[in-house]
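A.B. asks: Got a predicted structure here, sequence first:
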Amino acid sequence: MSEINFTIRPYLDMVIEQDKIFLQRLGKRISELRLRYKLTKVQLAFEINTSESNIRRIEKGQINVGIITLNKIAEVFNISLSELVRFD
């Protein structure tokens, strides 16, 4: 069993690293949109019915955001969900 874990570990590390990068890019995108719309973290949190600390963690890429929350964020910025996760 330990051989299997040893052989797939580099792959899992790579996947986890890709997830971290995605969450960081998503957080940066949300932060940029929030600033563009001149919203504070507290205001955005109020709009999507969450806490300011959750917004802070989202913007830092520290949590995996659910699809419902992402959709609410997109609605606040009047953009589609696909536009929210587009990192051009």
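C.D. replies: Structure received. Bear in mind that the values here come from a model prediction, so they are computed numbers and not experimental data. Residues are numbered from 1 along each chain as shown.
A.B. asks: make it CA atoms for all contacts and neighbour counts henceforth
C.D. replies: OK.
A.B. asks: what about A45, how many neighbours?
C.D. replies: 18 (other CA atoms under 10 Å).
A.B. asks: next, the one to line up against it:
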Amino acid sequence: MSKRKQKKEIPLFCIEFGKHIRALRKEKGLSIERIAFKADIDAQNLRKYELGKQEMKISMMKRIADAFEISTSELLSFDK
């Protein structure tokens, strides 16, 4: 009997938050690579966050907010 690793369902908030990050990045004319570099994260992970395919820890939200040069509360201010 094989055990398959079940995919964890991503909460709707994470999906919407990812869309918000992408919209903010495009609005500022920044590439995924640029924000990833500034946040000191892998661009592939940032892409997963933007696409809502991976949950994000609060510490990562802080790093992304810093990369955008805004506060975490500003980053979290979006229509959910």
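C.D. replies: Cool, the structure landed. Quick caveat: nothing in here was measured; it's all calculated off a predicted structure.
A.B. asks: burial measure for the corresponding residue of structure 2 for V65 of structure 1, as a count.
C.D. replies: Matched to structure 2 by TM-score structural alignment, V65 of structure 1 sits across from M56. Other residues within reach of M56 of structure 2 by the criterion other CA under 10 Å amount to 16.
A.B. asks: need the contact list for M56 of structure 2.
C.D. replies: C14, Y49 (CA atoms under 8 Å, 6 or more residues apart in numbering).
A.B. asks: From G29 of structure 2, how far out is it?
C.D. replies: 23 Å (CA to CA, to the nearest Å).
A.B. asks: before we move on, what about S77 of structure 2?
C.D. replies: Counting by CA to CA - S77 of structure 2 and G29 of structure 2 are separated by 19 Å.
A.B. asks: Repeat that for F17 of structure 2.
C.D. replies: 18 Å.
A.B. asks: counterpart of D66 of structure 2 in structure 1?
C.D. replies: Checking TM-score structural alignment: D66 of structure 2 goes with E75.
A.B. asks: again, but for P11 of structure 2
C.D. replies: Under TM-score structural alignment, P11 of structure 2 pairs with K20 in structure 1.
A.B. asks: what kind of secondary structure is the closest residue in space to its match that isn't next to it in sequence in?
C.D. replies: Leaving out its chain neighbours, the residue that sits closest to K20 of structure 1 by CA to CA, 6 or more residues apart in numbering is G61, at 7.0 Å. The three-state label given to G61 of structure 1 by DSSP: H, G, I helix; E, B strand; the rest coil is coil.
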